[in-house]
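Q: Sequence first, then the predicted structure, then my questions.
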Amino acid sequence: MLFSSLQAGALTLPNRMLMAPLTRTRADAGHMPNALMAEYYAQRASAGLVITECTMVAPGTSAFNAEPGIYSQEQIEAWKQVTAAVHAKGGRIFMQIWHAGRAAHPAMNDGHENVSSSAISIDGEVHTPQGKLPNALPRELRLDEIPALVAAYAQGARNAIAAGFDGVEVHGANGYLIDQFLRDGANKRTDAYGGSLENRARFLFEVLDAVTAAIGADRVGLRLSPLNSYNSMIDSDPVALISFLAERLNSYKLAYLHVMRSDFFQAQKGDVMSPARAHYKGLLVGNMGYGLEESQQALAAGQLDAVAFGTGFLANPDLPARFKAGAALNAPDASTFYTPGAKGYTDYPTL
């Protein structure tokens, strides 16, 4: 099953192994994509679909300092080398479009204030160009500011298509802006964007309305992480949240729904994949900790339609070939996940 083709919206995928979005902080100054990134993604073009790292839809929203952007003409031009390199290898590539919300520290953004659904900061400290600093308290977004944010996602999607991408994945996971609206641990609003599931999901659906109108729903995916506590996230009822979202997302006819099934820190536990499958009629992608055997079983049982592999693809540019051959896998080197340069990025060996 893992090696069979799959129709994902406008694309025919040659296999059901997606490369999950992975922050790698190799962009140049000004959040510019570069030739090293083109090499990295092209090496992994045998994935059924490559999904890029989170990419800024607006300036002043950096959470990692060296992540790429898609809000300027220069960035669009620079991304063209990446998409051309992947397409030259016969691959397909989506860009993950993203706004960090409260995770964007002013010290990384020339003092630009960070914003969120509510004025609640992430716990702990963050690495900035000025060293380790406490996470900054965000300003609660005003109602009149929300339409411009929605428009930034739509423009980011248009820019991605202009740069040669086959589509976009809307980042609704891991405690960034959309997720900050979705989960009640971060969203304490009392207006139309807070309280009920319907209200907390309003911003997500406005973004999806705008992005699908901009480039077509068949070129749009969505990633969610109802359990992940990364960035100090929690929800009082993650199963109800994913059930509600999965049901409502059917009307969008997206290319896929990409669900992270667990919590990086194991602080929150539960089964969110079963309700996602029960309620979502479209193409469902599972992610986090799937190996070859479990992936095959999940696909055979109809629990998933595809599987996204993160560190598997990070350390094994030829992961599909390795799986097919039953070959050993390279181990990922966590010490180089976010360091500059080719080491631990483009130097993992192929078979």
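A: Perfect, I can see it now.
Q: From here on, just use CA atoms for contacts and neighbour counts.
A: Will do.
Q: Just confirm Val170 is within a strand.
A: Yes: under DSSP: H, G, I helix; E, B strand; the rest coil, Val170 sits within a strand.
Q: now it: how far from Trp98?
A: Counting by CA to CA, to the nearest Å, the gap from Val170 to Trp98 is 7 Å.
Q: Quick check: neighbours shared by these two?
A: Residues touching both Val170 and Trp98 (CA atoms under 8 Å, 6 or more residues apart in numbering): none.
Q: Which parts of the stretch 251-351 of the chain are strands?
A: Secondary structure of the stretch 251-351 of the chain (DSSP state E, counting those that start in this stretch): strands at 256-260, 284-287, 306-309.
Q: Which among those strands is found nearest to Pro332?
A: For Pro332, the closest of the strands of the stretch 251-351 of the chain is strand 306-309, at 12.4 Å, according to CA to CA.
Q: That closest one packs against which elements?
A: Other elements packing on strand 306-309 under the criterion 3 or more CA pairs under 8 Å, 6 or more residues apart in numbering; DSSP states H and E are strand 17-19, strand 284-287.
Q: got a list of what the residue nearest to Tyr153 when sequence neighbours are not counted touches?
A: Leaving aside its chain neighbours, Tyr153 sits nearest to Val57 (5.9 Å; criterion: CA to CA, 6 or more residues apart in numbering). Neighbouring residues of Val57 by CA under 8 Å, 6+ apart: Gly69, Ile70, Tyr71, Ile97, Trp98, His99, Ala152, Tyr153, Gln155, Gly156.
Q: try this one next to it:
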Amino acid sequence: MTFKLDGDAALLKPIQVGATTAENRIFMAPLTRSRAQSDGTPSELAAQYYAQRASAGIIISEATAVSQGGNGAYVNTPGNYTDRHQEKWAEVADAVHDAGGRMFMQLWHVGRMAHPEISGVESVAPSAVAADMSAHTPTGKKPLPVPRALGTTELAPIVEQFRAAARRAVDAGMDGVEIHAANGYLLHQFASDVTNRRTDAYGGSPENRARLAAEVVEAVAAEIGAGRVGLRISPGNTAGGMAEVDTVGVYEALLNRISALDMAYLHVLIDPSAPEFGTIRALWSGTLVLNTGRNVDTKFCQLEELAEWGVIGAAAVGRGFLANPDLIDRLRVGAELNEPDVATFYAPGPVGYTDYPTLADLRQPESA
């Protein structure tokens, strides 16, 4: 596949994203790679992997847990809740900055998607509603258990975990953080009128179901500055066994509550032809980052049109960056794009991680 962006393409123009100046509007989407160490510390290859992709307008890191209990959906995913985690993330941030890039850390709590054999603790959720899915645990594939419903007094400590992880991220040198409230994880579970069956202040009405995500955003913004905070949502997304009858009301309540914060951006995972997208776009006056999903994230013609028309501020691209560390250079000249190797997405080691060739690699003469 090839696609060339002209020199005056909207996607190649700089954009101010809160406190960060992005050199272009093609962001690297968060990509779980399952290559962290068993304790959640990023791997020794992480700095190289991210630095290779520093030409992205902003790199959004793989989802990173805010606590041990917030991890455990997949093996070997990273965290940012210990000094060791922070020290290794500082190496990543330094490598990206040395390569001229900018980077936000995506923060998550996986909620009911955790399996105790991976996390080491019981799984929790807004309500005792299990996801009809299985997890790949160290001892094989097993069904996800029924999670324990969180008590009302347990929610403030979760907000604090997000705040503390954001503080660590910025102290490690990250340019900002993205709060993950999408794809079937804890904050999305609270937003859903199917998985959230609570009768307290965090359940029932759209405003109540949006409360936890709003409180997390507000706490993180107060800690590191709203201009360093992004939020990811995915209205109507069924990832993680999710379902939502009302795919608009809770997001309207959430965005109405946080809109005055002047955040860095809103990252929306959605098909732009979906009716929910028009509603969200009308509600959000700040920078909107669009992610169209794994199957179309390399359809740059559509993304360029949306950016040119001012519908979106930037686009988040996943697999395109995974397989093409120099994606921006390739788009500038219309070079052939590497195809991602699905078999190596979550495999350990450098293969399919740091060994995808760049145009510069291809121009190197073969050794005698």
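A: The structure has been received and is ready for your questions. Please read these numbers as outputs of a predicted model, since none were measured by experiment.
Q: quick one on the thing from earlier: could you export the strands of the stretch 251-351 of structure 1 as JSON lines, including distance to Ala148 of structure 1?
A: Below are the strands of the stretch 251-351 of structure 1 laid out as JSON lines (distance: least, CA to CA, whole Å):
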{"stretch": "strand 256-260", "distance to Ala148 of structure 1": "25"}
{"stretch": "strand 284-287", "distance to Ala148 of structure 1": "30"}
{"stretch": "strand 306-309", "distance to Ala148 of structure 1": "31"}
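Q: and these as JSON lines, adding distance to Ala8 of structure 1 and mean neighbour count?
A: Shown next, in JSON lines, are these (distance: least, CA to CA, whole Å; neighbours: other CA atoms under 10 Å):
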{"stretch": "strand 256-260", "distance to Ala8 of structure 1": "6", "mean neighbour count": "25"}
{"stretch": "strand 284-287", "distance to Ala8 of structure 1": "10", "mean neighbour count": "24"}
{"stretch": "strand 306-309", "distance to Ala8 of structure 1": "10", "mean neighbour count": "27"}
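Q: And those strands: which comes nearest Ala331 of structure 1?
A: Ala331 of structure 1 lies closest, by CA to CA, to one member of the strands of the stretch 251-351 of structure 1: strand 306-309, at 13.6 Å.
Q: Contacts made by that closest one with the rest, please.
A: For strand 306-309 of structure 1, the external contacting residues (CA under 8 Å, 6+ apart) are 2, 16-20, 283-290, 295, 299.
Q: try 10 Å
A: Contacts with strand 306-309 of structure 1, where a contact means CA atoms under 10 Å, 6 or more residues apart in numbering, come from 1-6, 8, 15-22, 47-51, 256, 258-260, 283-292, 294-296, 298-299, 319.
Q: Next: stretch 199-209 of structure 2.
A: Contacts for stretch 199-209 of structure 2 (CA under 10 Å, 6+ apart): 126-127, 151-152, 155, 187-193, 196-198, 210-212, 214, 246, 248-254, 256-257.
Q: Regarding the residue mapped onto Gly175 of structure 1 from structure 2, what is its secondary structure?
A: Taking TM-score structural alignment, the alignment pairs Gly175 of structure 1 with Gly184 from structure 2. Under the three-state scheme (three-state DSSP), Gly184 of structure 2 adopts coil.
Q: doesn't Val194 make contact with Gly184 of structure 2?
A: No: shown here, Gly184 of structure 2 and Val194 do not form a contact pair, counting by CA atoms under 10 Å, at 11.5 Å.
Q: how far away is Asn34 of structure 1 from Ala27 of structure 1?
A: For Asn34 of structure 1, the distance to Ala27 of structure 1 - CA to CA - is 6 Å.
Q: what touches both of these two?
A: Pro68.
Q: between Gly184 and Val194 of structure 2, what contacts are shared?
A: Residues touching both Gly184 of structure 2 and Val194 by CA under 10 Å, 6+ apart: Met242, Ala243.
Q: Pick out whichever of those two has more residues nearby.
A: Neighbours per residue (other CA atoms under 10 Å) separate Gly184 of structure 2 from Val194, with Gly184 holding more: 27 against 15.
Q: Spit out the contact partners of the more buried one.
A: By CA under 10 Å, 6+ apart, Gly184 of structure 2 lies in contact with 110-113, 131, 190-192, 195, 233-234, 237-243.
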